[in-house]
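>>> Return a 3D structure for these sequence lines:
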Amino acid sequence: MQQFNPNQKLIYNPELRFRKEEHRCVAYTIDDFFYSPDKVSILLPQEVIMLLLFDGEHTFSEVASNMAYVFGMETNDDVDYKKVLFNSLEALEKRTNIQPLVMDIAEVEASLIKQTQDRYNDPSAFIIPKEKIIFDPRDLRLSAPLSVNYNVMTSCGFKCKYCYHPLVPVKELIPLERLNIVFKELKETGCESFMLTGGDPMLRPDIDELMQSLYEHGLLYSLSTKSIISEERIKKLREKAGLRGMQISLDAADGTIVRNVLGITDDEYFSKAIQMIKNLQKYGIEVRVKAVLTSYNADGLADYLNLLNDLGIKRMQVVQYGRSGTRHTDDLYPSDEQMKRASEVVRKFKEAHKDVELTAGGFEKAYDEPVIVEQVTKENIFEKRAICNAGRFSLTLMPNGEVFICEQLPYDKRYVLGDLKTQSLAECWNGELMQKWLNPPARNIFSENSPCKTCPEEYYNECHKVYSRCLRFIYEHTGDTLTADIKCPRYHFEKRRIT
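Have a look, this model is predicted:
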């Protein structure tokens, strides 16, 4: 953690957001493009209040004195409250993995400082009576979702070679009239944002009206598509739906390669996509362009990045192709030499273009392999596990209004957690299917050779209540979901390449 000058004026990170729950507080970050909550962490009320004391108006030394006063610390010349404050920040950064928690105001735009100062006018609003506080940093089950991953359509007009989506048809669509009610409920319970994905969200007939409704309900949203959108439509989406940014997938600077990778026959698609980017920029809509690095486009990466730079794109992402559970061929993997050259191209581009946010680099082979420990213990059994966000702080919505565990699973009623077409948000979020997902299942659902059958009760309960098994990765390995999480050291499988 960086050191602070006692006279530095600091403000809490503008990407930070806070929520007060009945028994604890929640902190998370919101990025300025996808608006998606990240690094969700449980905080004590006093930790939130401490951070809000960094209002950009006071120096570090003054904040330390204010903290001592607010928390009723005894005045003592032998106590260095600046050190107490620094140690508290350092410990909180380590626990939440949110860095930095506070920033020098010189590093923050003036308009952003004002927004940050106005976001939480009264730190005392986060006070919770001591006797009501329940603090468990691993319990990420919130009273309502922070975000929605809306799988608007499970169909798509492209046949991308690298696509991970199951694309199982879900024909019935939740009506916009019903969505208007859902959007209102979500906004009232503190939902931050929607990520509109698919399939291709632009295939929903009333998608423009849907985006307008999100905008009118004050819900931030991001849109990812490969569809070509006309200039007139772009203009209307900017004016009526408040469209601020769009992610476009374009995999190469060569139109022939693009057509091949996307599985399309339109000879003019590439030129249309370039024109669409220019039209989006014309109406003040920020464009983020993403590519998947495969053996087909790796050799042209330098030309691709230079093309985007010439177009004025300031946000780019190149992700290495990864195996999925739906479709895969080994020829998509870039060769070792291609990955080495591509990594060098990225390094040089980043060095030459400091003003561009390029998320890429370090391309190399990666493998799924079993977690090996000498002896399974309470300390190591969950060491490699991540906490699934489904039903804890996020919600995946399917085209028909059903709530689903994960969009990367094939459509199956086993993975449905509720139905917002017929249930209120509260009924769905706290319903029987959701509770079933968040609690240990009966062991008889598992295959005979599954370690879940014989897992000690203590581990078995914690596995499902705190973490949940990652069904997506289990499905990719086995074609079903009836065994242990692949990061469980009690589960053994053959090592296999994934990137």
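
>>> Going by C-alpha atoms from here, please, whenever you check contacts or count neighbours.
OK.

>>> burial measure for residue 337, as a count.
Residue 337 sits with 12 neighbouring residues when counted by other C-alpha atoms under 10 Å.

>>> Next, the second sequence, to be compared with the first:
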Amino acid sequence: MANISPALLHRIGNRLMKYVYKNPERNMLRLVKVAKFAAGGIYPKSTFEKPIEIIEDENNIWHKYLFEGIERLDRQAFTNIALTFAIDAGYVGTTTLRKKRDELECNIPWVILMDPTSACNLKCKGCWAAEYGHKSNLSLDEMRKVIREAKELGTHFFMFTGGEPLVRKDDLLTLVSENRDCIFLAFTNGTLVDDKFCEDMKKAGNLGLALSVEGTEETTDARRGEGVYAKVIGAMQTLKKHNCIFGTSVCYTSKNYEAVTSDEFYDMEIENGAIFAWYFHYMPVGSDADTELLLTPEQREHVYRTIRAKRDSKNGKPIFTVDFQNDGEFVGGCIAGGRNYFHVNSEGDVEPCVFIHYSDCNIREKSVLECLKSPLFHEYYKGQPFNDNMLRPCPMLENPEALVKIVNKTGAKSTNLNCPESAEELCAKCAHYAEHWAPKAKEIWEEKERFHPFTQYYRDTEEGKAELNQ
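Take a look at the predicted model:
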């Protein structure tokens, strides 16, 4: 496939998708088997074993999930995202960025997060963006620059955070329509979703939404404001009515961890049309961070075990769930610092992670590649993974001494727009948590043998780990 252009692959792909829709259950199996053959040398053959098993087993909950999704979702939107994911981000992008990583000796991300604006119409407890107000924005041309330069390196997936990205919905739709070879996802509180935006979203192309929700009406409104839960449910129902592709973004804390992992919560998401749920551990970032929201080891273990039980192919819940803090074994640990992603804030500062507010470069002054080769990002490149136990992936939350060393060595500056804090101040808020989570993480990690074939494609250097331990 090396000599076949992406345009030709898309033409072939569109014909194949029309073929799939004629008889989804029979023809999807044939399509996956073709992909298994075509993707040799890019992904291990085992990557395709699970999809084949799902398609062949009618009693597998993911069988129902797959084919009900194909039937319900907007056909053109699903086709566009499926082909862009497989061809541009998966085949072309992965091939390019792996080659560039080796050539340039730096991390090249699969996805980039950008904050179009710091503006938000809510003020959620524990959210650093709530402190910033309507102070800063990335211009449309600045976001175009990031996308253009990133695509040259092999990145074809972009996410919008904030602030509330849909404050800039017209600019987002422009970016999506201009870049049909990319996938876009916006994290949103859902309060600005309406019928017109849903139709515009489908016309623009490859755009999905992740709606923030914190469990029950009580737990959501307690953190996000009275009446917000009802608005989010309304947004989900509107998106479902228009057959749009969307899911949820869930921040779990010591206060809501049971609510957001309950059967009732999962059933609510599924009933209202969400096809994925992304779970994020609360991070004590910002001057008003509440460390009481950090989970105890037992509470985090509950999240770990409950979410994995919900994925069970026979007795689970049919919604694609990722628990970013507890699923490190599937991606080789920390994915920040450009290893799989990085973050550009609304001031243009390039940060290793959406939760790590330190930077030594700005997209207004440097190219994407120059930022990836900066001292701060190079320390991530050398140091990952920050722990051999992938239940302790983060250089801040579970290994706070690592972030202190990195920031002090590189001279990276705090990018907190209101109240800059030193790495020592930030990581001090995590020290007690890290100390008490470590033995529980060891206990869980050693329950079984851990290995996943995807990890072989990440660059982990022994010298980097040794330097962090000095």
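
>>> The first structure: which residue goes with residue 186 of the second structure?
Aligned counterpart of residue 186 of the second structure in the first structure: residue 223 (TM-score structural alignment).

>>> thinking its match is in contact with residue 199, fair?
No. Under the criterion of C-alpha atoms under 8 Å, residue 223 of the first structure is not in contact with residue 199, lying 11.9 Å apart.

>>> Between these two, tell me which one has more neighbours.
Comparing residue 223 of the first structure with residue 199 by other C-alpha under 10 Å, the one with more neighbours is residue 199, at 25 against 21.

>>> Next, work out how far apart the more buried one and residue 160 of the first structure are.
Using C-alpha to C-alpha, to the nearest Å, one gets 11 Å for the distance from residue 199 of the first structure to residue 160 of the first structure.

>>> Residue 496 of the first structure now?
On the measure of C-alpha to C-alpha, residue 496 of the first structure and residue 160 of the first structure end up 23 Å apart.

>>> Compare neighbour counts for those two and give me the winner.
residue 160 (17 against 13).

>>> Wait, residue 407 of the second structure touches residue 376, no?
Yes. Under the criterion of C-alpha under 8 Å, residue 407 of the second structure makes contact with residue 376 at 7.2 Å.

>>> Comparing these two, which residue is more hemmed in?
Neighbour totals were compared for residue 407 of the second structure and residue 376, and residue 376 leads with 25 against 21 (other C-alpha under 10 Å).

>>> Go ahead and confirm the more buried one touches residue 359.
Yes. Checked against C-alpha under 8 Å, the pair residue 376 of the second structure and residue 359 is within contact range at 7.1 Å.

>>> what does residue 76 of the second structure align to in the first structure?
Mapped onto the first structure by TM-score structural alignment, residue 76 of the second structure lines up with nothing.

>>> and residue 76 of the second structure, what element?
Assessed by DSSP states H and E, residue 76 of the second structure sits inside helix 75-83.

>>> Can you name the residues in contact with the helix or strand following that helix?
Toward the C-terminus, helix 75-83 of the second structure is succeeded by helix 94-104 as the next helix or strand (DSSP H and E). Applying C-alpha atoms under 8 Å, 6 or more residues apart in numbering, the contact partners of helix 94-104 of the second structure are 42, 107, 108, 109, 110, 153, 154, 155.

>>> farthest pair in those residues?
42 and 107 (17.9 Å; C-alpha to C-alpha).

>>> Neighbour count for those two, which is higher?
Taking other C-alpha under 10 Å, residue 42 of the second structure and residue 107 do not tie; residue 107 has more neighbours (29 against 15).

>>> Tell me if I am right that the more buried one is in a helix.
No. Read with DSSP: H, G, I helix; E, B strand; the rest coil, residue 107 of the second structure is coil and lies in no helix.

>>> Surely it is in contact with residue 335?
No. The pair residue 107 of the second structure / residue 335 is not scored as a contact, 9.9 Å apart, by C-alpha under 8 Å.

>>> Can you check which residues contact both of these two?
What both residue 107 of the second structure and residue 335 touch, as defined by C-alpha under 8 Å, 6+ apart, is an empty set.

>>> which element is residue 157 of the first structure on?
Counting by DSSP H and E, there is no helix or strand that carries residue 157 of the first structure.

>>> For burial, what's the neighbour tally of it?
Other residues within reach of residue 157 of the first structure, judged by other C-alpha under 10 Å, total 14.

>>> got the contact list for residue 50 of the first structure?
residue 67.

>>> To clarify, my last question referred to residue 225 of the first structure.
Residue 225 of the first structure makes contact with 197, 200, 201, 202, 246, 247, 248, 249, according to C-alpha under 8 Å, 6+ apart.
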